[in-house]
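Chemist: fold the stuff below for me.
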Amino acid sequence: MSDHIKEKGKASRARLLAAATSEFARRGYHDVRISDIVSIAGLTQPAFYLYFSSKEAIFLEITEIFHSRVKELIDNSLLDSEREMEEIFENIKTKLKIFFGFLATEPDLTRIGLFIDPNRTQIKAEMILMIQRNLVKEQRAGYFRDDLDMEFVAECLVSMIEQLTETRLLPGLSNVDRLATQVVDLMLRGMIKE
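Modeler: Take a look at the predicted model:
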């Protein structure tokens, strides 16, 4: 198979994924048909079946893309134990900005992964567990108080991210920097006036 044909195939597959992502995010899983996807992608149904066995198969691939990216971001969010404590606020804010940035730049993927995927509850539970593991490591490194229940903290953080993404980030009511700053300020400094 020539390189040109391979590249054309990759481009067609990518168009199908983009069209499906857009449609699933806009209309939900059940209201989207394969004919809708191929029409938007400018391809035929036989072309669809060259790359995906069913509507469920393309949806599962889209959700896996979201889950893989979230896992990678959480894996990369562990604080460097070599850093100075004075930098902790900015370090955590930067990592949260990267996370919110991904959600903001991929709004359709985010809608599917956080709000449409029937497995979203399980995925959020996995996010909580991954964040909890990072927080426990950081707690042991001396970043956080020893008496904090990091499962509770992780659950609060994931719930905040989910809610703020839905009500502020995706509708454009708040930007990535502002959300990250407010979340980190609340989580690390609390509400009591000093």
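Chemist: only C-alpha atoms for contact and neighbour calcs from this point on.
Modeler: Will do.
Chemist: pick out the residue nearest the middle of the chain.
Modeler: In the chain, the C-alpha closest to the average C-alpha coordinate belongs to residue 70, at a distance of 4.5 Å (C-alpha atoms, centre = their mean).
Chemist: from memory residue 62 sits against residue 21, does it?
Modeler: Yes. Residue 62 is in contact with residue 21 according to C-alpha atoms under 8 Å; the separation is 6.8 Å.
Chemist: just checking, next helix/strand downstream of the helix or strand where the residue nearest to the centre of the chain lies?
Modeler: Residue 70 is located in helix 55-75, with elements delineated by DSSP states H and E. Tracing the chain past helix 55-75, the next element assigned as helix or strand by DSSP H and E is helix 88-105.
Chemist: helices and strands around that following helix, which ones?
Modeler: Applying 3 or more C-alpha pairs under 8 Å, 6 or more residues apart in numbering; DSSP states H and E, we find helix 88-105 packed against helix 55-75, helix 107-111, helix 176-189.
Chemist: and the helix of greatest length in the chain with helix 55-75, angle?
Modeler: Using DSSP state H to define each element, the chain has its longest helix at helix 3-27. Comparing the axes of helix 3-27 and helix 55-75 via axes from the mean of the first three to the mean of the last three C-alpha atoms, to 10 degrees yields an angle of 90 degrees.
Chemist: to compare against the first, here's another:
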Amino acid sequence: MGERGRPKGASGEESRALLLEIAAREFAQNGYHETKISSIVKGASLSQPTFYLYFKNKEAIFEELEHLFRMRIIEYTKQSRLQPMLESTKVKTRITYNLKELLVFLDKNPDLTRIGFYLSTKADEIKAHMVEQIRGNLDFEVNAGYFRKDVDTLMVAECLIGIIERLTFTQLLTKLKEPEEIANDIVDLLLEGMLSKES
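Modeler: So this is what the prediction gives:
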């Protein structure tokens, strides 16, 4: 072992990142209470003293994972706002792309997603924050002329988060559909509706 319990060749940043990755997997698979620091360090092939170099306790590493999920989600929802003066032919394509990017993140980080959407005691708070951000985006987009003036943006934001959360667990993380397919399905439903074109 190298200095202060680190494996030779592994930087502090690498060890810390590995502990976060293994902890996310352990929490997602076993739940918060069943996860032990000993199982995290064993999975990371590191020592308990190394764990305590970076994290005060199990709660601290779990809180960091919650924070990571929240920050990434905020980033994606901020980036999803449609810019003014977008050509009407590009609106649907842009919305689909933004949603696909979020779903790709959730798909590539299934353990973090399970923590952020379900295991975290702050899961409801995280989803409520997403709703507020999306509502703000929608209010901006209604004013920019992309959507009807009478749209209830809060209801649409709540529906969208509900759809994303549900389909993430029933279709995305189960690999039934790819992120792009799910994004297309959601956007088609919300923008085109369910009525037959012949109706």
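Chemist: thinking again about what came up before, would you mind finding the match for the residue nearest to the centre of the first structure in the second structure?
Modeler: For residue 70 of the first structure, the aligned residue in the second structure is residue 73 (criterion: TM-score structural alignment).
Chemist: what do you get for residue 55 of the first structure?
Modeler: Using TM-score structural alignment, residue 55 of the first structure pairs with residue 58 in the second structure.
Chemist: isn't its match up against residue 37?
Modeler: Yes. In this structure, residue 58 of the second structure is within contact of residue 37 by C-alpha under 8 Å, at 6.4 Å.
Chemist: which ones are touching the equivalent of residue 151 of the first structure over in the second structure?
Modeler: Following TM-score structural alignment, the counterpart assigned to residue 151 of the first structure within the second structure is residue 154. Contacts here follow C-alpha atoms under 8 Å, 6 or more residues apart in numbering; on that basis residue 154 of the second structure touches 131-132, 135.
Chemist: what subset of those is buried?
Modeler: Buried by 16 or more other C-alpha atoms under 10 Å: 131-132, 135, out of those.
Chemist: go through these and flag which are in helices.
Modeler: In helices, judged by DSSP H, the following of those are found: 131-132, 135.
Chemist: and these, which is closest to residue 83 of the second structure?
Modeler: Proximity to residue 83 of the second structure was ranked across those by C-alpha to C-alpha; first place goes to residue 135, at 15.1 Å.
Chemist: ok, the closest one - contacts?
Modeler: Contact criterion C-alpha under 8 Å, 6+ apart gives 153-154, 156-157 as the residues in contact with residue 135 of the second structure.
Chemist: hang on, the earlier thing: next, format the helices and strands packed on helix 88-105 of the first structure as JSON lines and append distance to residue 49 of the first structure.
Modeler: Below are those laid out as JSON lines (distance: least, C-alpha to C-alpha, whole Å):
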{"stretch": "helix 55-75", "distance to residue 49 of the first structure": "10"}
{"stretch": "helix 107-111", "distance to residue 49 of the first structure": "22"}
{"stretch": "helix 176-189", "distance to residue 49 of the first structure": "38"}
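Chemist: please identify the most buried of those.
Modeler: With neighbours defined by mean count of other C-alpha atoms under 10 Å, none of these is more surrounded on average than helix 107-111, at a mean of 22.
Chemist: read off where that one ends up in the second structure.
Modeler: Mapped onto the second structure using TM-score structural alignment, helix 107-111 of the first structure covers residues 110-114.
Chemist: what does that stretch contact?
Modeler: By C-alpha under 8 Å, 6+ apart, the list of residues contacting stretch 110-114 of the second structure reads 24-25, 27-29, 65-66, 69, 106, 173.
Chemist: and the alignment partner in the second structure of residue 26 of the first structure, how far from residue 40 of the second structure?
Modeler: Aligned against the second structure by TM-score structural alignment, residue 26 of the first structure finds its counterpart in residue 29. Using C-alpha to C-alpha, to the nearest Å, residue 29 of the second structure is found at 12 Å from residue 40 of the second structure.
Chemist: for residue 11 of the second structure, same thing?
Modeler: When C-alpha to C-alpha is the yardstick, residue 11 of the second structure and residue 40 of the second structure sit 18 Å from each other.
Chemist: these two - which one has more neighbours?
Modeler: Under the neighbour definition other C-alpha atoms under 10 Å, residue 11 of the second structure and residue 40 were set side by side, and residue 40 has more, 25 against 12.
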